[in-house]
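> the sequence and its predicted three-dimensional model are supplied below.
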Amino acid sequence: MLDVDLEGSATRLSPEAPVPVVDAQRCWHRPGGAGLAAMLAARHDRDVVLVTGIADDDRGARIRELLAAGGVRVLSLPMRGSTVTKTRIRAAGQSLLRVDHGDARYQTQPLPDEVPEALMTARSLCVADYGGGLTALATMREALTRAATTAPMVWDPHPRGRPPIPGCVLVTPNEAEAKQLCPDGSLDALRRQWHAEAVCVTMGARGARLFVGDAPRRHVEVPVVDRLAAARVDACGAGDRFAVAAAVALAEGAGPHEAVVMAVTAAARFVAAGGAAGVSTTASLGHDGDALTPSRQAGAETSLDAAEQVRRWRADGRTVVATGGCFDLLHTGHVNLLRHARQLGDALLVLVNSDESVRALKGPNRPIMPAADRARVVAALGCVDAVFVFDDATPERLLDDLRPDVWVKGGDYAIEDLPEAQVVRLHGGDVITVPIVAGYSTSQLIATARSERANHGRTSR
């Protein structure tokens, strides 16, 4: 499905009825449903495959465009009808109304051979069931049942969807869904009925309850540092972020309890960072705010135009912190800098030098990793809210547009030597240096690795 956020200001009531009048200012698009889950997964892994149905219409084409830009490979099943589109009307960070339209339905036929193959070779699987009919197809259920024997599966259910297939490691209904699925509250009986290893009920800012085998029920709390942020009003996409984080953790060898702990933290930070807005792309406003032409196409390394992202944070009253660098090989010094920077405000934007910019600064043998990969690695850190790749040798020109409240650099720089310091201060921002972690330097790490490789080669000979 396609999700559309139409944002504006509401400062008066309509003369025809006591309802707010929204003056539309911005329009945002993103893939909805399982498409959002796939976009979030692509922030952690370069090899994300989405099995779904996409209608053959303009909005379906828009979804394909957004997924491709987000690094998601799509295996599409045929559908008839029009793309399901959900449009939220928002003002001052609040949703006032949601309008749904579209009637796309799956056409029953054998699955393309590449779908079972993708399922059987996956390191983990996340089923984001939105009740659209895909999990009701007998061929799909058979393929999922086989796949569940080869990789951990997380099933995010929906009251209108079908029951999870046997063998899921984790089933993740939210509190309202759990009450509909199990009115008598005996979720452990439901777990046994589904033949699932664990059931986890998500409860927003209150964390999650986990039922695993014969073990007592466990409550996983949101970390104290994230609790206030997790209580933000707009939690759109938090369930998808939770399910994806759990699937990623299971793929890396975590058990159900450890995966849920990681997923609770990831979902809370996702909400704190603005929720689904972080994977939205600006679109030009049409007569009904449902236009399909992006004003700037988001790349895999950034979810929003940087200036637009900063404006949205400021509209929410957040203190914007920015930092930048090449981040060629992410190490402890980088992580220390980014964590300290995030603590100085409410949102952290990281500016990453493009490949051309790195070569100009470091020489023809750098970077080691391309910009898209460097951006994805940085974006995967919980303390980072958004990443933007820039082409100039220094970020002065970009900072002149962004005007962050705080600009942060490592302590190996003197503030008076930073060419961008004057630009930041000109707009009332602060420039702060963070002490570096001794012994960690990308250039030194690369030189050491090359030296050891050369020594190993001589020893072998």
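Looks like it arrived, so ask away.
> okay, CA-based contacts and neighbour counts for the rest of this
Noted.
> Lys322: neighbour count?
Rather than Lys, residue 322 is Ala. By other C-alpha atoms under 10 Å, the residues close to Ala322 number 28.
> now do the helices in the stretch 201-350 of the chain.
224-230, 238-251, 256-272, 306-315, 332-342 (DSSP state H, counting those that start in this stretch).
> so which of these is the most surrounded?
helix 238-251 (a mean of 26; mean count of other C-alpha atoms under 10 Å).
> ok, and what's touching that helix?
34, 36-37, 40-41, 44, 123-126, 128, 151-156, 172, 174, 202, 256, 258-260, 262-264, 266-268, 270-271, 275-276 (C-alpha atoms under 8 Å, 6 or more residues apart in numbering).
> 7 Å - rerun?
Applying C-alpha atoms under 7 Å, 6 or more residues apart in numbering, the contact partners of helix 238-251 are 37, 40-41, 123-126, 152-154, 156, 172, 259-260, 262-264, 266-267, 270-271, 275.
> take this one as well and set it beside the first:
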Amino acid sequence: MTAPLVVVGDVLLDIDIVGTSSRLCPDAPVPVVEQAEERPRPGGAGLAALLAAAEGREVVLVTALADDEPGRRLRAMLEPHMEVAAFHLHGGTPCKLRIRSGGQSVARLDAGEGQALDGPVGPRVADAIAGAGAVLVSDYGRGVTRHRAVRSLLGELPAGVPVVWDPHPRGEPPVRGVRLLTPNEEEAARLAAADGAEISGFGLSAAGRRGRRLGRMWDLEGVAITLGAEGALLCDGSEAPFLAPAEPARGDSCGAGDSFAAGAVDVLAGGGSLTAAVSEGVRRASEFVRAGAAGAVAAQLAETGTARLVPERDEDAFDVAERTRRAGGTVVATGGCFDLLHAGHVSLLQHARRLGDCLIVCVNSDASVRRRKGPTRPVTHAADRVRVLEALSDVDAAVVFDDDTPAPLLERLRPDVWVKGADYAGTALPEAETVRAHNGEVVLLPLLEGRSTTRLLSTTKGHAS
């Protein structure tokens, strides 16, 4: 039997109040949020543990909880998925409430200043840490990692048990023997500065210097500094650090660091290398943000009782559209052949993506292109055109259609905004009626002058002759 993953750290109750807003309050310049829906979820170490359990691992959560209403709500969400070994939290369970509208936070309210003070932790906590196959420490500065008994138990772990430490600027330094430290850029800067190391700037160069500094400071095997959309930089004593690049992902990044750390410890628990662990952490964090981040965890818990966010199959264009709608976002779509992608295409896609929260590209099939352009087209097959389009950061998904117009596809997709180039001005678009039937709108965007696939092909032929 495989020893469980033990997550050690501070648990918070996170609540999103999600609604719509179209007007300001009459007595103050603040938005009125209507049709509000409460979406509670575990935060801090609770979210990290839940994400690890959603991947099928046996998880034990070691934390401190108060016997209050937020603490009881957290137990009810966590205990169906893992064992919770909790000792007493002095004061109220921390609760963070975000009011959100249109994919943005309008306000945040924090309550509960509970702290894990020194005292007995009980045999279950001691047994859980001693029997761990791997440990993820998720420090949110609330005292669990400062507790003397907990630190002593962590320091006594055998050398073969990998420990990943996700730090907090108000938290505690890692114990000896930690295999991987996972701060973000801001946390790394604060941690290095606290030791008197004034390393200015941000980006890869500054992250590398801070990572090496933190590694020497605490005698760590590796420091992985998460860089948001850039991925994560691993400093492990090698001459050059390893960069694990992230896949493009837009959305609320709340909880992405917990997803990264859970992915990294999963690999190390299986005997993987630090580079493999950091790469998997970045992949999980990107998927987490793309799937709707921590808000999607709350929705999954409410709808299915599980926190698993990654579908069993790859997400297609219809999944992207539905996920965006569920989150209250705007679905934007555009279409065309996109044969020999050029600067005009890229400009149109960039502008289209800014109109909403996802962009889906409807691509003419090879047969459809031949019917429109003639027997010599397309130059590039549909599968390759889709692959190139989906590699662009502005494109969330692409889907191929075989009809002469995209109207049947749009009947299923139901975009809020359908984008075409300004060269269609004055032209009757057969799909416009379909888009508007679902309360969508058709928008024309300007084109870059003189850019077209036909012109590129004719120029190429002229040079060849």
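Now that the structure is in, tell me what you want to look at. Here the structure is a predicted model, which is why all the values come from computation and not from measurement.
> Leu6 of the first structure: which of the helices of the stretch 201-350 of the first structure is closest?
Nearest of those to Leu6 of the first structure, taken as C-alpha to C-alpha: helix 306-315 at 13.0 Å.
> for the closest one, packing partners?
For helix 306-315 of the first structure, the packing partners by 3 or more C-alpha pairs under 7 Å, 6 or more residues apart in numbering; DSSP states H and E come out as helix 396-402.
> could you pull out the buried residues of the helix it packs on?
For helix 396-402 of the first structure, the neighbour count (16 or more other C-alpha atoms under 10 Å) marks Glu396, Leu398, Leu399, Leu402 as buried.
> okay, these in a markdown table with distance to Ala379 of the first structure next?
Below are the buried residues of helix 396-402 of the first structure laid out as a markdown table (distance: C-alpha to C-alpha, whole Å):
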| residue | distance to Ala379 of the first structure |
| --- | --- |
| Glu396 | 22 |
| Leu398 | 19 |
| Leu399 | 19 |
| Leu402 | 19 |
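> ok, those residues vs Asp5 of the first structure, which is closest?
Proximity of the buried residues of helix 396-402 of the first structure to Asp5 of the first structure was ranked by C-alpha to C-alpha; the top entry is Leu402 with 22.7 Å.
> so the closest one sits against Ala307, correct?
Yes: counting by C-alpha atoms under 7 Å, Leu402 of the first structure touches Ala307, with 5.4 Å between them.
> ranges for the helices of the stretch 101-250 of the second structure?
123-130, 148-155, 185-194, 204-218.
> list the buried ones in the third one?
Translated: helix 185-194 of the second structure. Buried, per 16+ other C-alpha under 10 Å, within helix 185-194 of the second structure: Glu185, Glu187, Ala188, Ala189, Arg190, Leu191, Ala192.
> likewise for the first one?
Neighbour-count burial for helix 123-130 of the second structure, counted by 16+ other C-alpha under 10 Å, picks out Val125, Ala126, Ala128, Ile129, Ala130.
> which residue in the first structure aligns with the last one?
In other words, Ala130 of the second structure. Under the alignment (TM-score structural alignment), Ala130 of the second structure pairs with Met120 of the first structure.
> wait, what's in contact with that match?
Going by C-alpha under 7 Å, 6+ apart, Met120 of the first structure touches Ala147, Thr150.
> any idea how far Ala151 of the first structure is from it?
Distance of Met120 of the first structure to Ala151 of the first structure, computed by C-alpha to C-alpha, to the nearest Å: 8 Å.
> Throw the buried residues of helix 185-194 of the second structure into a markdown table and include distance to Asp252 of the second structure, thanks.
As requested, these are exported to a markdown table (distance: C-alpha to C-alpha, whole Å):
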| residue | distance to Asp252 of the second structure |
| --- | --- |
| Glu185 | 17 |
| Glu187 | 19 |
| Ala188 | 21 |
| Ala189 | 23 |
| Arg190 | 23 |
| Leu191 | 25 |
| Ala192 | 27 |
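> now, among these, which is nearest to Asn364 of the second structure?
Nearest to Asn364 of the second structure out of the buried residues of helix 185-194 of the second structure is Glu185 (C-alpha to C-alpha; 42.6 Å).
> centre of the chain to stretch 137-145 of the second structure, how far?
22 Å (C-alpha atoms, centre = their mean, to the nearest Å).
> mind putting the helices of the stretch 101-250 of the second structure in TSV, distance to Gly92 of the second structure included?
Shown next, in TSV, are these (distance: least, C-alpha to C-alpha, whole Å):
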stretch	distance to Gly92 of the second structure
helix 123-130	21
helix 148-155	20
helix 185-194	26
helix 204-218	32
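> Pro404 of the first structure is in contact with Val321, isn't it?
Yes: using C-alpha under 7 Å, Pro404 of the first structure is in contact with Val321, at 5.9 Å.
> give me the common contacts of these two.
Here Pro404 of the first structure and Val321 share no contacting residue, scored by C-alpha under 7 Å, 6+ apart.
> before we move on, the earlier item: of the buried residues of helix 123-130 of the second structure, which pair is most distant in space?
Spatial extent of these (C-alpha to C-alpha) is set by the pair Val125 and Ala130 at 8.6 Å.
> residues contacting the residue nearest in space to the middle of the second structure?
Geometric centre of the second structure, nearest residue: Val289, 1.9 Å, by C-alpha atoms, centre = their mean. If you count contacts by C-alpha under 7 Å, 6+ apart, Val289 of the second structure has them with Ala249, Arg250, Gly251, Asp252, Ser253, Ala256.
> show me what the last one aligns to in the first structure.
This points to Ala256 of the second structure. Superposed on the first structure with TM-score structural alignment, Ala256 of the second structure falls opposite Ala238.
> mind checking how far that match is from Met203 of the first structure?
In terms of C-alpha to C-alpha, Ala238 of the first structure sits 10 Å off from Met203 of the first structure.
> before we move on, what about His456 of the first structure?
Per C-alpha to C-alpha, His456 of the first structure is found 54 Å from Met203 of the first structure.
> check the secondary structure at Val346 of the second structure for me.
Three-state assignment for Val346 of the second structure (DSSP: H, G, I helix; E, B strand; the rest coil): helix.
> what does it align to in the first structure?
In the first structure, Val346 of the second structure lands on no residue (TM-score structural alignment).
> burial measure for Val346 of the second structure, as a count.
By other C-alpha under 10 Å, the residues close to Val346 of the second structure number 17.
> for it, give its distance to Gly119 of the second structure.
Applying C-alpha to C-alpha to Val346 of the second structure and Gly119 of the second structure gives a distance of 61 Å.
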